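> got a predicted structure plus its sequence, pasted below:
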Amino acid sequence: MSWFKQIKQQWLGLIVATPALVKVLGFFSIWVVCWLPIAIPLAHWLSWHPLQPLQTSQKLYLITSLYLIAPVIISGAIRYSQKFWSSYGVSLTNFTNILISLVIGIALALGGLAIAFLLENALGWVDWEAESWLKLVDISIPILLLALFIGACEELIFRGFIQTELQEDYSPLIATVITSSIFAVSHLVWEWDKTLPEVPGLWLLGVVLTQARWVNGGNLSLAWGLHAGWVWGLTCLDTAQILVYTGKGSEWFTGWGGNPLAGGSGIFCLLLTAVAIQLLPFPDPLPSMPQVMTMVRGLTKDREVG
């Protein structure tokens, strides 16, 4: 078996010495190759062809099948590069901190959206459909679960794997610029004509999410919460058709096609979030769940003794 170990060490050395951009390109290539055997029959089952516009239900099936493969590929990359999940911002050693950062991220995302749309309403650019609020009761939980799934996968891929790999060859700033560019351009794959005006906003979104990882000590949970919160809030508003654009505001501000990321309101929301996560005093590291349980047992024993 010595020859096998020798070959393995040579391969590991080759992987480590490979330039970061080549690793990223290799990741996307393997990802697509692994997905195609699933995507082709799935597209046939959905009666969809590449040149046809995607319906929402078709897009969800395709995205879900694509994103489920990514963690498997990253797991293989971790194994052969001799890294750890924590290298890519995934650490489950302190579930309490993860949960709190996730909730803070969701709250900040929803708060930023609320401020942006309330300002637009005050300026007369949007109106609210009062009757549509009732629809949120039925759709909010399913959309939240979907948003958490999409946020987790995209953060692991972009702010986790790609950002970390690029930082091995580039400064964090340059790596952020490249990662955010890849993140923005990758969204053109599905509906490029609708997504093209969003590219600058998507790029800034990627930068803010990378900032969230830095602020959170390298963990992805805050970025995950922000990403999920934005997807949740915007999808709920769109699905329930709560917002009605009056046409009084320029699309340069409200967003082209009613999409905030394609206009000034979305940029304002992202910049506001960037300031918030940089200035808000995040709590000191909280005790882990085992530590919490130990403290609870200690208090219980003290009461019994008393």
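It's in. Only a predicted model underlies this, so the values are computations on that prediction, with no experimental measurement involved.

> drop to CA atoms for contacts and neighbour counts, all remaining ones
Will do.

> next secondary structure element downstream of the host helix or strand of residue 203?
Per DSSP states H and E, residue 203 falls inside helix 199-215. As assigned by DSSP H and E, the chain's next helix or strand after helix 199-215 is helix 221-240.

> by contact count, what packs against the helix or strand following that following helix?
Counting by DSSP H and E, the next helix or strand C-terminal to helix 221-240 is strand 243-245. Judged by 3 or more Cα pairs under 8 Å, 6 or more residues apart in numbering; DSSP states H and E, strand 243-245 is in contact with strand 126-128.

> so which elements touch the strand it packs on?
Counting contacts by 3+ Cα pairs under 8 Å, 6+ apart, strand 126-128 packs against helix 95-122, strand 243-245.

> another structure for you, compare them:
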Amino acid sequence: MIDTNKIANYPFLLRVIIFLLILAAIWLPVAAPIYLLVKDSNLATILTMGLLFAEFVFLVRRWGKQVYGQTQLLTSYGLVNTRQNGFELLIGLAIGISITFSLFVVQGLLGFVSWQNSDNLPRIIAEGLLSALGVGFAEELVFRGWLLDELQRDYNNQISVRANSLIFALSHFIKPVEAMLRSWPQFPGLLLLGLILVLAKRNCQNRLGLSIGLHAGLVWGYYIINIGELVRYSGSVPDWVTGINGNPLAGAIGLLFLSVLAVGMRQMSERSKGRSD
């Protein structure tokens, strides 16, 4: 048996492995029957991923209490129920969807895409918002909450930020080798996005609202455009310009827009640091 009182003194990688093994041990016995019994693969994925996140939240709370002696670990991650955090979430949502649509508007002006009509747009907008908020909330709690906290317990700020961004990018990029080779331009975009989301949290005194909203806004905007089939690519430029497989993160224009957003977040960080000094 592992002495939970000693886990806090283990190195970062060992702590993370122990946490993930415990999570897998809790999740797999329930998830496996779902995959076997539910014929609809999409429904099975939704159920098992929802279950995984619920168990993650349960385990994090126990982890904080048993390993670190902290009863409010989620609060220390930046998940706080305040008006300011909610306002920052809305600001992030607005920025994220604005950046996404601006990217495609620019491509339309340049003749790279043409805009199309969609018959189910209201439903797609509503579905996209719910899905995006779920993705943004879950991924930010995992990456900018739990993972960043574990990194900061062992490493300085610079290393923690870089490692967090790298792990975030790798976790979204790892797939069959053929697919990775085909979509390799996506990796720099994922790295930059990871950095932006860490900066978003730091700019709000480590509250998660802005990073959740920003992440959700980017997902929401792309969901509306992609699922709604609102644009058609003209093929006038190579895919690496507009995005491999239609993914803006895997294209030069998407990387340019993310770079502008990163500069904005960096300037915001420097201004807030100056005010605190």
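Arrived safely. Model, not experiment: these values are computed from the prediction.

> what's the helix holding residue 203 of the first structure aligned against in the second structure?
For helix 199-215 of the first structure, the aligned range in the second structure is residues 187-203, judged by TM-score structural alignment.

> cool, stretch 111-120 of the first structure as well?
Using TM-score structural alignment, the residues of the second structure aligned to stretch 111-120 of the first structure are 98-107.

> mean shift of the matching stretch relative to the first structure?
By mean Cα distance after the TM-score superposition for the first structure, the fitted stretch 98-107 of the second structure averages 1.4 Å away from its aligned residues in the first structure.

> stretch 42-59 of the second structure now?
Mean deviation for stretch 42-59 of the second structure: 2.9 Å (mean Cα distance after the TM-score superposition for the first structure).

> hmm, who's touching that stretch?
Applying Cα atoms under 8 Å, 6 or more residues apart in numbering, the external contacts of stretch 42-59 of the second structure come out as 23, 26, 27, 31, 34, 35, 38, 138.

> nearest to residue 88 of the second structure among those residues?
Of all those, residue 138 has the smallest distance to residue 88 of the second structure: 16.9 Å, by Cα to Cα.

> what about the closest one, how many residues nearby?
Applying other Cα atoms under 10 Å, we find 18 residues neighbouring residue 138 of the second structure.

> ok, which pair from the contacts of stretch 42-59 of the second structure is furthest apart?
Across these (Cα to Cα), the longest gap, 23.5 Å, separates 38 and 138.

> and the contacts of stretch 42-59 of the second structure, which of them are buried?
Buried by 16 or more other Cα atoms under 10 Å: 23, 27, 31, 34, 35, 138, out of the contacts of stretch 42-59 of the second structure.

> and the first one, what pairs with it in the first structure?
Pointing back at residue 23 of the second structure there. Counting by TM-score structural alignment, residue 23 of the second structure lines up with residue 31 in the first structure.

> what's the end-to-end length of stretch 230-237 of the second structure?
19 Å (Cα to Cα, to the nearest Å).

> equivalent range in the first structure for that stretch?
The aligned range for stretch 230-237 of the second structure is 242-249, by TM-score structural alignment.

> and for the matching stretch, what's in contact with it?
Residues contacting stretch 242-249 of the first structure (Cα under 8 Å, 6+ apart): 124, 125, 126, 127, 128, 129, 130, 132, 133, 237, 258.

> same question for stretch 169-182 of the second structure.
With Cα under 8 Å, 6+ apart, stretch 169-182 of the second structure has contacts from 186, 187, 190, 191, 194, 244.

> buried ones from those, can you make that a PyMOL selection?
Applied in PyMOL, the following selects the buried portion of the contacts of stretch 169-182 of the second structure according to 16+ other Cα under 10 Å:
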select buried, resi 186+187+190+191+194+244
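
> follow-up on the earlier one: identify the residue spatially nearest to the match of residue 23 of the second structure, adjacent ones excluded.
With Cα to Cα, 6 or more residues apart in numbering as the criterion, residue 31 of the first structure has its nearest non-adjacent residue at 6.6 Å, and that residue is residue 70.

> quick one: contacts for the residue mapped onto residue 166 of the second structure from the first structure?
Under the alignment (TM-score structural alignment), residue 166 of the second structure maps onto residue 181 of the first structure. Contact partners of residue 181 of the first structure, counting by Cα under 8 Å, 6+ apart, are 203, 206.

> mean per-residue distance, the helix or strand harbouring residue 181 of the first structure versus the second structure.
Residue 181 of the first structure belongs to helix 172-186 when assigned by DSSP H and E. With the two structures superposed, helix 172-186 of the first structure lies on average 1.7 Å from its match in the second structure, counting by mean Cα distance after the TM-score superposition for the first structure.

> for that helix, list every residue counted as buried.
Buried-residue list, helix 172-186 of the first structure, by 16+ other Cα under 10 Å: 172, 175, 176, 177, 178, 179, 180, 181, 182, 183, 184, 185.

> and the next helix or strand past that helix?
helix 188-195.

> just how off-centre is that next one within its chain?
18 Å (Cα atoms, centre = their mean, to the nearest Å).

> just want the angle from it to helix 172-186.
Interaxial angle of helix 188-195 of the first structure relative to helix 172-186 (axes from the mean of the first three to the mean of the last three Cα atoms, to 10 degrees): 80 degrees.
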